[in-house]
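>>> how does the following fold in three dimensions:
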Amino acid sequence: MITHSNPSIKKQVYDRISYLGTVSKADLLNHFPLTSSSMTRLLEEMTTQGLIVVSGLGHSTGGRKPILFQTNPTYRYLFGLEISRIYSVLGLYDMHLNTLSLTRWKMDAEMTPHQLVNNVTVAAKQFLHEHGLSPEDVLGIGIGAVGPLDQRQGLILEPELFPSSAWRHVPICTMLEERLGIPAKLDNGANTALIGEHWALRSETIEHALYVHSGVNIRSAAMSGGRILRGAADTEGAIGQMIIQANGPRLRNKGNYGALEAFVSVPALEERVRTQLKIGRSSILSGMAPELVNFSTLVDALRKDDALVKEQFTETAAYLGIGLANLINALHPEYVILGGPLISAHPLVFDATLEIAKKNTYHYPEYSPVFTQGLLTDEAVATGAAVMMMQSWNRD
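All right, here's what the predicted structure looks like:
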């Protein structure tokens, strides 16, 4: 029988309360091999420390109404940071992962690592001041970034297609720890997005999930048994190298021929539309120099129901559906979460992707995963980075 003196039991009980939201002592005793008296002492200890609070009384099953506990949302606070190719996001969260403050920056050629760290430092200090907090009130900052990464060393290695060429071998954790005076933890953004969405969907008790981010490139993360699947290398962008057309094109003369990213990515979409405009296809963009066409102008044209742009987005979604079906057939997830600028550009992208994915999923509809854009959408990476930081925190 485990007693509350076990150095890891407090963390396990805290994590269980945090995951379930509101629990009684009986709920916890059903999950942990503790005696009733040991659990009572542990809950009293955690309440005295301010880790948890009494949140009310539950329903009676014949005797006294049970006391309900939840984690204390104001015990400490967390920062979550997304570092992406298009924009970066910083959020301040309480221990219930409520967003207290949020800001974002466009990742242009001037946004070097040092400039972003400066921006994060200023914004973080402003957030703390606005909420009457000090760095001692913060557990740390979780970072979800474009890979490849050296997670253990806290390094962003050699990501492709950043507007600034300075993003090479960046010791991002050390830089932020020195400036903010709090711990930092790094993981790739697809993983933190899935961690965040899994947290937000925890009432669904999801064990197996797939997350796919479609933007400047294609990134993915998978979960089995409630845990992120990690391979021998950080290869979040490897899905983009899935070959879907033998002898097909390459994106910017790199990677595999016929790879998914050559059909499903912001640069590929931009290039296809520019080509169509150059050969004289009619569009509301026809008066614009093709080289000035970018993703922002394409999204605007799509929302105005431009036929050419709609056709190209639909084609992009169809190829994404094919790649998605390949992943589903290999991993068999319960939940499939789609995110990124291409998915959020317009509902037709999500709908068309699902239509093709379902048609190519083996044993569909007998096997039918839930498809969703998630609950956190554009905040998934930053929120998930904060969740990652919280889950790594030692409560003892």
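
>>> CA atoms for contacts and neighbours, from now on please.
OK.

>>> show me what the longest helix along the chain is packed up against.
When the chain is parsed with DSSP state H, its longest helix is helix 307-331. Under the contact criterion of 3 or more Cα pairs under 8 Å, 6 or more residues apart in numbering; DSSP states H and E, helix 307-331 touches helix 266-278, helix 295-303, helix 347-359.

>>> same thing but 10 Å
strand 209-214, strand 218-224, helix 266-278, helix 295-303, strand 335-339, helix 341-344, helix 347-359 (3 or more Cα pairs under 10 Å, 6 or more residues apart in numbering; DSSP states H and E).

>>> tell me where the stretch 101-250 of the chain has strands.
Counting by DSSP state E, counting those that start in this stretch, the segments of the stretch 101-250 of the chain that form strands are 138-145, 149-150, 155-156, 184-188, 209-214, 218-224, 227-228.

>>> mean neighbour count and distance to Leu51 added to the ones you listed, as a markdown table?
Formatted as a markdown table, the strands of the stretch 101-250 of the chain follow (neighbours: other Cα atoms under 10 Å; distance: least, Cα to Cα, whole Å):
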| stretch | mean neighbour count | distance to Leu51 |
| --- | --- | --- |
| strand 138-145 | 27 | 13 |
| strand 149-150 | 20 | 32 |
| strand 155-156 | 22 | 32 |
| strand 184-188 | 25 | 21 |
| strand 209-214 | 25 | 30 |
| strand 218-224 | 23 | 28 |
| strand 227-228 | 16 | 25 |
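
>>> nearest to Leu90, of those?
Shortest distance between Leu90 and those, using Cα to Cα, is found for strand 138-145: 9.2 Å.

>>> angle of the closest one against strand 184-188?
Counting by axes from the mean of the first three to the mean of the last three Cα atoms, to 10 degrees, strand 138-145 lies at 20 degrees to strand 184-188.

>>> can you pull out the helices in the stretch 101-250 of the chain?
Here the stretch 101-250 of the chain has its helices, by DSSP state H, counting those that start in this stretch, at 113-130, 172-180, 189-200.

>>> most tightly packed of these?
Ranked by mean neighbour count under mean count of other Cα atoms under 10 Å, the helices of the stretch 101-250 of the chain are led by helix 189-200, which reaches a mean of 27.

>>> which strands or helices does that helix pack on?
Of the remaining helices and strands, those touching helix 189-200 by 3+ Cα pairs under 10 Å, 6+ apart are helix 9-20, strand 77-83, strand 138-145, strand 209-214, strand 218-224, strand 227-228, strand 335-339, helix 380-392.

>>> quick one: closest of those to Ile243.
Of all these, it is strand 218-224 that lies closest to Ile243, at 12.8 Å by Cα to Cα.

>>> any idea of the angle the closest one forms with strand 335-339?
Here strand 218-224 points in a direction 160 degrees away from that of strand 335-339 (the same axes, to 10 degrees).

>>> this one as well, want them side by side:
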Amino acid sequence: MGKPTNGSSASIKKAVVERIAQKDDISKAELMAEFSLTSSSLTRLLEELTTEGWILESGFGQSTGGRRPILYRINPAHRYIFGLEISRIYSTLGLFDLGMNAIQYKRWTMDETMTPNRLTAYVQEQMDDMLQIRGIPRDLVAGIGIGAVGPLNRDTGMILNPLYFPAEGWSNVPLCEWMEERTGIPALLENGANAALVGEHWAYRGENLQHMLYVHVGTGLRSAMMSGGQLVYGAVDTEGSIGQMVIQIDGPRLNGTGNYGALEAFASVQALEQQARSQVKMGRMELAETGAADPEALHFPLLVKALHEGSPHMKELFSQSATYLGIGLGNLINILHPEKVILGGALINADDHYFDTAAATAQKHIYYASEYQPEFSKGILQEHAVALGAAVLVLKKMVI
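Now for the predicted structure:
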């Protein structure tokens, strides 16, 4: 983190609180090295934050020859933040304290009944239950961060026209407005891939990573990039554009839409389901091998079950999918040059071999591979990355 040299006292105060939240314990000298404040100004600021309850004195550090320095840490109970993931397969609500420690999670399936109205009502119920169980007053909740499938408009808090939700009604949903009306708590909206990357960046904060790539491989493909420790935004919300990367010019289209030969037609849950159904219909795979009653009932959970039970056909399908994903990853890495590549989503979590194959394939396609090799990871937070990342975004926007 570079030294802030200007900005209002409020913005510096906020930056100091955020920095203290990132550390278990931090001394005044460490803060002096990161912020352009005089010793007396920083002393007054730390006293003010302590009096207001944002931070606590947590003990004394090691002496470097003089008096042992006072250590500071965030006061976790001063505020609380909710983080919500809205995805096509699962959604997750998390409650976090000000240190971004998870207090409670609730995860549920997104089926054909989970319309926007039902989801907002359900989330309100879960929020109320969490606060009641923990004895947390509502006025201590700073906000709810939402990481959702795009495309969306972050400024208006609206989900626009996402594809492949099991339930109807997910076009042009003023999600933040609805959540605020139901809960009385300010809401912030970000696309899910960005929120996941922010969450994992927070989890890896001790490594001081500046350049990270996150790719979610589920019903569709989504990606996010961070450079210089900051999210990279385009002119429009484009988290799903990675799925339209052409890797075979004369290849198929997924559901008759998008580019021919796009990555999502080879490496996505939907692509796998379609390929498995085709294998059965052409007689290349026995239906009994999957446990489905008919080819159209072949959905992802059955494919994963057959894979884990040793189906050779399923192993081949998953391996091919992972190889194609690796080719797409190699293309992205050659353009973006991240330090760390985090892979998440239902396909990545279905089987360790999928992750290993995708990473190995990507590494083979990296230019200057002998001099540059990013680290591949499933992340620290994994299925909780979006919810925590959404909460971190509220922390970064919070008025101190």
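
>>> His363 of the first structure corresponds to which position in the second structure?
Taking TM-score structural alignment, His363 of the first structure has Tyr368 as its aligned residue in the second structure.

>>> so where in the second structure does stretch 232-249 of the first structure end up aligned?
By TM-score structural alignment, stretch 232-249 of the first structure lines up with residues 235-252 in the second structure.

>>> a markdown table for the helices and strands packed on helix 189-200 of the first structure, including distance to Met242 of the first structure?
Listed next are these as a markdown table, based on distance: least, Cα to Cα, whole Å:
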| stretch | distance to Met242 of the first structure |
| --- | --- |
| helix 9-20 | 35 |
| strand 77-83 | 24 |
| strand 138-145 | 21 |
| strand 209-214 | 13 |
| strand 218-224 | 10 |
| strand 227-228 | 20 |
| strand 335-339 | 17 |
| helix 380-392 | 23 |
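
>>> now for the counterpart of Ala121 of the second structure in the first structure: which residues touch it?
Under the alignment (TM-score structural alignment), Ala121 of the second structure maps onto Asn118 of the first structure. Asn118 of the first structure is in contact with 112, 124, 175-176, 179, counting by Cα atoms under 10 Å, 6 or more residues apart in numbering.

>>> now for those residues: which two are most distant?
Thr112 and Ala124 (18.0 Å).

>>> hmm, back to that, export the helices of the stretch 101-250 of the first structure to JSON lines and tack on distance to Ser37 of the first structure?
Output for the helices of the stretch 101-250 of the first structure, formatted as JSON lines (distance: least, Cα to Cα, whole Å):
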{"stretch": "helix 113-130", "distance to Ser37 of the first structure": "40"}
{"stretch": "helix 172-180", "distance to Ser37 of the first structure": "41"}
{"stretch": "helix 189-200", "distance to Ser37 of the first structure": "30"}
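
>>> who wins for proximity to Arg64 of the first structure among the ones you listed?
For these, the distance to Arg64 of the first structure is smallest for helix 189-200, at 31.8 Å, taking Cα to Cα.

>>> in the second structure, what stretch matches the closest one?
Using TM-score structural alignment, helix 189-200 of the first structure pairs with 192-203 in the second structure.

>>> with the first structure overlaid, how far apart is that stretch on average?
Average distance, stretch 192-203 of the second structure versus aligned residues of the first structure after superposition (mean Cα distance after the TM-score superposition for the first structure): 0.3 Å.

>>> re earlier: what's the span of the match of stretch 232-249 of the first structure, first residue to last?
Start and end residues of stretch 235-252 of the second structure are separated by 28 Å (Cα to Cα, to the nearest Å).

>>> ok, and for the longest helix of the first structure, which residues are buried?
By 16 or more other Cα atoms under 10 Å, the buried positions in helix 307-331 of the first structure come out as 308-310, 312-328.

>>> stretch 82-92 of the first structure now?
82-85, 88-92.

>>> if we can go back for a sec, turn the helices and strands packed on helix 307-331 of the first structure into CSV, including distance to Lys65 of the first structure.
CSV is the format used below for those (distance: least, Cα to Cα, whole Å):
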stretch, distance to Lys65 of the first structure
strand 209-214, 37
strand 218-224, 37
helix 266-278, 56
helix 295-303, 54
strand 335-339, 36
helix 341-344, 46
helix 347-359, 46
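
>>> can you tell me which of these is most buried?
Most buried of these, by mean neighbour count (mean count of other Cα under 10 Å): strand 209-214, with a mean of 25.

>>> can you give me the stretch of the second structure that it aligns onto?
Using TM-score structural alignment, strand 209-214 of the first structure corresponds to residues 212-217 of the second structure.

>>> which ones are touching the residue nearest the centre of the second structure?
Geometric centre of the second structure, nearest residue: Ala196, 1.1 Å, by Cα atoms, centre = their mean. Counting by Cα under 10 Å, 6+ apart, Ala196 of the second structure makes contact with 85, 147, 190, 202, 214-216, 223-224, 342, 344, 379, 381-390.

>>> swap in Gln126 of the first structure?
Applying Cα under 10 Å, 6+ apart, the residues contacting Gln126 of the first structure are 101, 120, 132-133.

>>> so which of the residues you listed is the most crowded?
Val120 (23 neighbours; other Cα atoms under 10 Å).

>>> nearest residue to that one other than its sequence neighbours?
In space, and not counting its chain neighbours, Val120 of the first structure is closest to Leu90: 7.0 Å by Cα to Cα, 6 or more residues apart in numbering.

>>> contacting residues around the one you found?
Leu90 of the first structure makes contacts with 79-83, 101-105, 119-120, 123-124, 141-143, 379, 381-383, as judged by Cα under 10 Å, 6+ apart.

>>> let's see 8 Å
Counting by Cα atoms under 8 Å, 6 or more residues apart in numbering, Leu90 of the first structure touches 79-82, 102-104, 120, 124, 382.

>>> just the buried residues of the residues you listed.
Using 16+ other Cα under 10 Å, the buried ones in the contacts of Leu90 of the first structure are 79-82, 102, 104, 120, 124, 382.

>>> could you dump those residues to CSV with distance to Pro333 of the first structure?
Shown next, in CSV, are these (distance: Cα to Cα, whole Å):
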residue, distance to Pro333 of the first structure
Phe79, 30
Gly80, 27
Leu81, 27
Glu82, 25
Leu102, 31
Arg104, 32
Val120, 36
Ala124, 37
Ala382, 23
